[in-house]
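Asks: Okay, predicted coordinates and the sequence, questions at the end:
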Amino acid sequence: MATGGAMAQDLSGKTVEFTIPFSESGGSAQWANFYAPLLSGALPGNPTTVVRYRPGAGSTEGANWFQGQQDRGDGTQIFGDSGSTKFPYLLGDPRVRYEYQEWKPVLASATGGVVYLPPELGERFDGDMDDLKDEPYLYGSQGATTLDLVPLLAFRMLGLTVDPVFGVEGRGDGRLMFERGEANIDYQTSSAYLANVQPLVDDGLAVPIFSWGALDDAGNIVRDPTFPDLPTFKEVCEATEGCETEGVAWDAYKAFFVAGFANQKTIFLPSSASQEMVDAYTQALDEIIAADGFAEASNEVLGVYAQMTGDAAIEATRQATTISDEAKQYVLDWLQEDYGITME
């Protein structure tokens, strides 16, 4: 039961529009529809919560629309983004007219991912990539400015020679290339890995080598709770000659890792929302997360990952939407030099 300042933010009889910049299919729709009824039950006044879809331009169209809704701070308008919304912002895509620093995060949801190799290469992995640098790699990619930016940058930092085959429709197609022997390095997000790659591992057809990791409440990279026995990319980088976990390349990697995985999806209130309204949402979400049965339901739908609120959500969002000028330029130069991609 909401109390104190949260009670003053009574939403009885109102409808909360939970807008996402995507279509009705896909992970973001699944995430939003998971939380919508829970918010209805936990927010003061038990408002009706409905999910609205505003797809277009890789999610920038919907985010631009939300930027124009910043006067709707009465608690009836919330917005959910994803990594594909954060990446154009970090890269300075000219289509972006939204400003994350004006929005108020109330929930940050993480996911993870695992990199794996065929057994003839995976059996040579011993915690670093030093003995695997001379191999030529093929990787099925959706594009260098999609979430694949994270693995492509990680492979570069490790000193691997990776030839991406651009144009695959989704990570599932990248996995199929791996299964057919057309690719010899791949990664899948956690849910897809568990469903489709773990059977390959069990049959001796794939070897996982590292996960991207997760963030703790202080913003430090730690082992992925879904794959606690796998080292993180940070651990492998530290063990690999020439790979540094400080400096401009690392700053660039971490910014996009957080935006793409450690805080992939975020719920925002508009800038005009009062602190009392932010507190009402935070309290409701805290109650949702603490409720009996939430962990089991969340793990099934979202994976075994932190659902961060309060200061943790604010810090995760700050990291996911902030990049130094030097790190940004490093990525822009790399994209142009290696792939001929410019942000124009």
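Replies: Yes, it's here.
Asks: going forward, measure contacts and count neighbours with C-alpha atoms only.
Replies: Fine.
Asks: Would you map the strands across the stretch 201-344 of the chain?
Replies: Along the stretch 201-344 of the chain, counting by DSSP state E, counting those that start in this stretch, strands occupy 207-211, 214-215, 221-222, 265-269, 307-308.
Asks: got JSON lines for these, with distance to residue 138 and mean neighbour count too?
Replies: What follows is the strands of the stretch 201-344 of the chain, written out as JSON lines (distance: least, Cα to Cα, whole Å; neighbours: other Cα atoms under 10 Å):
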{"stretch": "strand 207-211", "distance to residue 138": "16", "mean neighbour count": "23"}
{"stretch": "strand 214-215", "distance to residue 138": "26", "mean neighbour count": "24"}
{"stretch": "strand 221-222", "distance to residue 138": "28", "mean neighbour count": "18"}
{"stretch": "strand 265-269", "distance to residue 138": "29", "mean neighbour count": "26"}
{"stretch": "strand 307-308", "distance to residue 138": "34", "mean neighbour count": "22"}
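Asks: mind checking which of these is nearest residue 6?
Replies: Shortest distance between residue 6 and the strands of the stretch 201-344 of the chain, using Cα to Cα, is found for strand 265-269: 14.9 Å.
Asks: Same list (the strands of the stretch 201-344 of the chain) but as a markdown table, adding distance to residue 64.
Replies: Listed next are the strands of the stretch 201-344 of the chain as a markdown table, based on distance: least, Cα to Cα, whole Å:
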| stretch | distance to residue 64 |
| --- | --- |
| strand 207-211 | 33 |
| strand 214-215 | 28 |
| strand 221-222 | 31 |
| strand 265-269 | 14 |
| strand 307-308 | 25 |
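Asks: another structure for you, compare them:
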Amino acid sequence: MKPIKSLGRLMVAAAAMWASAAYAQSADFGGKRVEIIVPYEAGGGTDLYARYLAPFLSAKLPGNPTVIVTNVEGAGAIAGSNQFQERAKPDGLSLIAVAASVTSNYVFRDERVRYKLDTWIPIISSPAGTVVYARPDIGPKTLGDMASLKGKQLVMGANNPSGGDMRVLLSLDLLDLDLKPIYGINRGDARPAFERGEFNVNFDSTQAYPTQVKPLIEAGEAVPLFAFGIADENGKIVRDPTVPDLPTFVEVYRSMFGKDPEGPGFEAWRAVFNLNVMASKALALPADTPSEIVEAYNTAMKEVLVDLRKPENVEKSDEIVGPYPQALGAQAGEILRGAVAFDDATFTWLQEWIAKETAGRQ
């Protein structure tokens, strides 16, 4: 019987070695090119995110493939997302950079959406804070001075009410401010228009804040109003560690109304916060990507995060990816799918809000 047991062990060992060899072969990207589709214009926060991670990913994937970034902008991120859905093969050579408009347009069922975000396979999900700021000539002179905006006509460039701009449009609405959105404006065009004085309110990610917004503040052309904040491990919204001097939305609401926000409107705001802030950016593979390729990416991304925290990289990494905890693999998938799964009451409330917002601007 012993020879049979030994033979069995040899067969098991051989099978394991064969499986390992097959895994290595199928996950080898040597001499290949990996493309990250960014469904936004070049130079925006999502573009910078993808371009920053690309060389780190190239260095850690088996075979060290070339990783390039391709911008496919249009239709509020829908054009590039649809293209990814229709053309990306599950061979590990295509990824997509997911951000607020991609998720929001999917959740709120924009009629142009053909992509199936809930089938994509995220390999990393990154929170990203949001800062809202205004021109000083409409009232605010000091940080967080929201009271000075009461009764003023606020004008902001936005793509549409159901995309990534929703978090700010909804926030200003709940703060009972008189906002006039100018729709059809991409994020890359909004800040230059703000600088020219065409808009008097704007917002940016906390990653863009140090390089794009602080110079405006220092030049006396902008005053920061509030940041959205970040959810801590208990789900409480606390100040964003990248802009700790800025009050959160909850704090400015309390300062204006003397109480914490509550009710269906705030439940809707919280859902959009989870969608657009806590699941702000991600890199994802197409549906049906084989498990061995997914695992190769998960392993590579773990190693990438180690490199991002090295002393020579940490300052730039905090600026572009953020200092927040990053979700990888299965956790990234849970965060993204959880963010797009609204309960019926919240979804209905937001649908009605979008319909009212759209009708009011026609």
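Replies: Cool, the structure landed. Just so it is clear, the structure is predicted and the values come from calculations on it, not from any experiment.
Asks: what's the TM-score here?
Replies: Overlay of the two chains. TM-score (TM-score structural alignment, normalised by the length of the first structure): 0.80; 333 aligned residues with a Cα RMSD of 3.5 Å.
Asks: before we move on, the earlier item: out of the strands of the stretch 201-344 of the first structure, which gets nearest to residue 244 of the first structure?
Replies: Residue 244 of the first structure lies closest, by Cα to Cα, to one member of those: strand 221-222, at 14.6 Å.
Asks: Give me the residues contacting that closest one.
Replies: Residues from elsewhere that reach strand 221-222 of the first structure (Cα atoms under 8 Å, 6 or more residues apart in numbering): 213-216, 232, 234.
Asks: contacting residues for the residue lying closest to residue 33 of the second structure once chain neighbours are set aside?
Replies: Leaving aside its chain neighbours, residue 33 of the second structure sits nearest to residue 66 (4.8 Å; criterion: Cα to Cα, 6 or more residues apart in numbering). Neighbouring residues of residue 66 of the second structure by Cα under 8 Å, 6+ apart: 31-34, 58.
Asks: what do we get in the first structure for residue 66 of the second structure?
Replies: By TM-score structural alignment, residue 66 of the second structure lines up with residue 48 in the first structure.
Asks: Check the alignment and tell me where residue 270 of the second structure lands in the first structure.
Replies: For residue 270 of the second structure, the aligned residue in the first structure is residue 254 (criterion: TM-score structural alignment).
Asks: and its match, how many residues sit next to it?
Replies: Counted by other Cα atoms under 10 Å, the residues lying close to residue 254 of the first structure total 23.
Asks: and it, what is it in contact with?
Replies: With Cα under 8 Å, 6+ apart, residue 254 of the first structure has no contacts at all.
Asks: so how far is residue 326 of the first structure from it?
Replies: Distance, residue 254 of the first structure to residue 326 of the first structure, by Cα to Cα, to the nearest Å: 13 Å.
Asks: just residue 158 of the first structure next, same as before
Replies: Residue 158 of the first structure sits 20 Å away from residue 326 of the first structure, going by Cα to Cα.
Asks: And for residue 99 of the first structure?
Replies: Per Cα to Cα, residue 99 of the first structure is found 20 Å from residue 326 of the first structure.
Asks: and residue 158 and residue 326 of the first structure? which has more neighbours close in?
Replies: residue 158 (24 against 14).
Asks: The second structure: which residue goes with the more buried one?
Replies: Aligned by TM-score structural alignment, residue 158 of the first structure pairs with residue 175 of the second structure.
Asks: if I read this right, its match contacts residue 254, doesn't it?
Replies: No: counting by Cα atoms under 8 Å, residue 175 of the second structure does not reach residue 254; the two are 9.8 Å apart.
Asks: Same list (the contacts of strand 221-222 of the first structure) but as TSV, adding distance to residue 112 of the first structure.
Replies: Compiled in TSV, the contacts of strand 221-222 of the first structure are given as follows (distance: Cα to Cα, whole Å):
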residue	distance to residue 112 of the first structure
213	7
214	7
215	10
216	13
232	11
234	14
